[in-house]
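[1] Let me see the structure of the following:
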Amino acid sequence: MTRQAVDSLRATSDPRLRDLLTALVRHLHAFARETRLTEAEWERAIGFLTATGQACTDTRQEFILLSDVLGLSMLVEALHGHRAPGATESTVLGPFHQTASPVRELGAGIDLVGDGEPCVISGRVRSTDGTPLPGAVVDVWQADANGFYDVQRPDVQPPGNGRGLFTADAEGRFRFRTCVPSSYPIPVDGPVGTLLRAAGRHPYRPAHIHFIAKADGHIPVTTHVFVAGDAFLDSDAVFAVKDSLVQDFAPTDDPSLARAFGVPNPFRHASFDLVLERA
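    The predicted structure follows:
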């Protein structure tokens, strides 16, 4: 049966597609043999995948979430992530980059609700040789202080809350105001939540902010910055934590600095570079 299925793919004109489909068939058949998959289990799996597709919307990607919790997203990233010494490490995109971030001025706030602990994020986009990258674009998105993205609670959060698209200044610097992110559970009201409960796994992600940084002549990086000390750093539900991406969101009591940043005093401050590899 496996040989017949593989042979049926020989006429596939795209060599890469032929290789992918051939490997997929071989591994699926091997899985069924190894586990002695029953018809009832196969039907349940088909039902699960059907429900996963039905849970996808314009603002929710249940299949990305499934890939994340199975570790596949991070495996693909690890296989193809860039490894230039000193470059910022990449992580998964996640399922909530489905809405375009609004363009904002440097130093603007992305927390439009204002119910979290004030925080300032600042840093610089530079190349691995230390050269600043003026005009670099920094795309940012995060959950609110209660652990929800704007698309999850549109009745509570205005569109674009927790999101911003910033252009670095002449020295490659970026800065914005926000709230300290919190750890949160990934959505568990769909098929992925059912899977996690069946596996006895928790759904929590450590507190983080998402970034995509781009600059001419450089390879873009998709990454997170995680809040140091979070209880879930060692058990992220999507396996995305890397030590180099954990940053201290330092308590800061400095009235003059708070005035300069436009935030109440005291506040939290995290500062780091986003380092890109040359293309």
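
[2] drop to CA atoms for contacts and neighbour counts, all remaining ones
    OK.

[3] can you give me the strands in the stretch 151-279 of the chain?
    Assigned by DSSP state E, counting those that start in this stretch, the stretch 151-279 of the chain shows strands spanning 163-167, 173-179, 184-185, 204-205, 208-214, 218-219, 221-227, 246-247, 250-252, 267-278.

[4] now the first one: how far from the chain's centre is it?
    Going back to what we said before, that points to strand 163-167. Put simply, strand 163-167 sits 16 Å off its chain's centre (Cα atoms, centre = their mean, to the nearest Å).

[5] contact partners of it?
    101-106, 110, 135-142, 174 (Cα atoms under 8 Å, 6 or more residues apart in numbering).

[6] Another for comparison:
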Amino acid sequence: MTDRDVVPEDITEDTVTDAVVDSFAGSADPRLQALLSAVVRHLHAAVREVEPTIAEWEAAVDFLTRTGQTCDDTRQEFVLLSDVLGISALVENINHRKVAGATEATVLGPFHMTESPVRANGDSIDLVGGREPCVVTGRVLTTVGDPVPGASVDVWQADENGFYDVQRPDVQPAGNGRGLFTTDDEGRFWFSTVVPSWYPIPTDGPVGRLLGATGRHPNRPAHVHFIADADGFVPVTTHIFVAGSPYLDSDAVFAVKRSLVRDFDPVDDAAEAARSGVANPFRHAQVDLVVERAEPTAAG
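    Modelled structure (predicted):
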């Protein structure tokens, strides 16, 4: 009897999962094999639980197809989908389980699509002259409170109308609301900006229609994004949220943490405003970005 004469066992509802998992056995990458096997088992379990109709499954495939087709150089609809399903928050939390004293991580979000321009401490990232100026001062510190000089601090935010530069290139110049700063010898960084607004995530694509179909609002509370990174430390991706902003209790992407809510205090001090290069009065926010040391590698 030849191999062509062997009649395989029928693939059935009960055996298809194991058959697919077994098909990964030849992978040269054990981690890839483990990931695909787990994803297949959980997806198959979900399908068995809800028993979708053919029409429902075709609608799901169409939704994912349209999600991919909505992505471009300045918009990442799949990141947005991950965000609104809480997957981004879950991945961040798993990969940044809080070390005592370290800044809590949050989602990257879909608008970190372009490189932030390099700026000097004290520069403004508000290139259009917002109505409510703000000065942000901060430090990058170790978990024992030592300053981290030479750390990079990537900053990006929406404007006072709730839009990022990539969303309205005809209104905002490229790089508005963005800056890449380097901490000084005392771990400090500072810049001026505008108090950001809360805003709705884009709703003109498949993710927006998903939110509408499930009765969910698309809104995010006002916030400023940060990534702090330095040699020998674990980078942290985080936000600060404006205290008192709407939607702090119902962020559409599940990113709010109480430790990240900051007062943007009003300041009426003409001399201080002049030193900071902003109009008086203004608002001030202080943030410490606390990074944990990286585990030494075998080579190190």
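
[7] re the thing from before, I'd like the strands of the stretch 151-279 of the first structure as a markdown table, with distance to residue 17 of the first structure and mean neighbour count appended.
    Formatted as a markdown table, these follow (distance: least, Cα to Cα, whole Å; neighbours: other Cα atoms under 10 Å):
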| stretch | distance to residue 17 of the first structure | mean neighbour count |
| --- | --- | --- |
| strand 163-167 | 36 | 24 |
| strand 173-179 | 41 | 23 |
| strand 184-185 | 36 | 17 |
| strand 204-205 | 34 | 22 |
| strand 208-214 | 29 | 22 |
| strand 218-219 | 26 | 17 |
| strand 221-227 | 26 | 24 |
| strand 246-247 | 38 | 17 |
| strand 250-252 | 49 | 15 |
| strand 267-278 | 29 | 20 |
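
[8] Adding distance to residue 3 of the first structure, write these out as CSV.
    Listed next are the strands of the stretch 151-279 of the first structure as CSV, based on distance: least, Cα to Cα, whole Å:
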stretch, distance to residue 3 of the first structure
strand 163-167, 50
strand 173-179, 56
strand 184-185, 43
strand 204-205, 42
strand 208-214, 44
strand 218-219, 41
strand 221-227, 40
strand 246-247, 48
strand 250-252, 60
strand 267-278, 44
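
[9] Of all the ones you listed, which one is nearest residue 131 of the first structure?
    Minimum separation from residue 131 of the first structure across the strands of the stretch 151-279 of the first structure (Cα to Cα) falls at strand 267-278, 9.5 Å.

[10] OK, contacts around the corresponding residue of the second structure for residue 127 of the first structure?
    Counting by TM-score structural alignment, residue 127 of the first structure lines up with residue 142 in the second structure. Residue 142 of the second structure sits next to 102, 148, 290, 291, 292, 293 when contact means Cα under 8 Å, 6+ apart.

[11] Same check on residue 246 of the first structure?
    By Cα under 8 Å, 6+ apart, the neighbours of residue 246 of the first structure are 225, 226, 227, 228.

[12] The third one and residue 183 touch, don't they?
    No. Under the contact definition of Cα atoms under 8 Å, residue 227 of the first structure does not touch residue 183, with a separation of 9.0 Å.

[13] now the helices for the second structure?
    16-22, 30-50, 54-70, 77-84, 87-95, 206-213, 270-276 (DSSP state H).

[14] Please pull up the equivalent of residue 180 of the first structure in the second structure.
    For residue 180 of the first structure, the aligned position in the second structure is occupied by residue 195, per TM-score structural alignment.

[15] Now do its match: how many residues are near it, please.
    Neighbour count for residue 195 of the second structure, taken as other Cα atoms under 10 Å: 28.

[16] ok, it to residue 223 of the second structure distance?
    Distance of residue 195 of the second structure to residue 223 of the second structure, computed by Cα to Cα, to the nearest Å: 9 Å.

[17] What lines up with residue 161 of the second structure in the first structure?
    So, by TM-score structural alignment, residue 161 of the second structure is matched to residue 146.

[18] for residue 280 of the second structure, same thing?
    Checking TM-score structural alignment: residue 280 of the second structure goes with residue 265.

[19] Could you report the distance from its match to residue 199 of the first structure?
    Per Cα to Cα, residue 265 of the first structure is found 44 Å from residue 199 of the first structure.

[20] More neighbours: which of the two?
    residue 265 (17 against 9).

[21] Contact partners for the more buried one?
    252, 253, 254, 255, 258.

[22] try 10 Å this time
    118, 119, 251, 252, 253, 254, 255, 256, 257, 258, 259 (Cα atoms under 10 Å, 6 or more residues apart in numbering).
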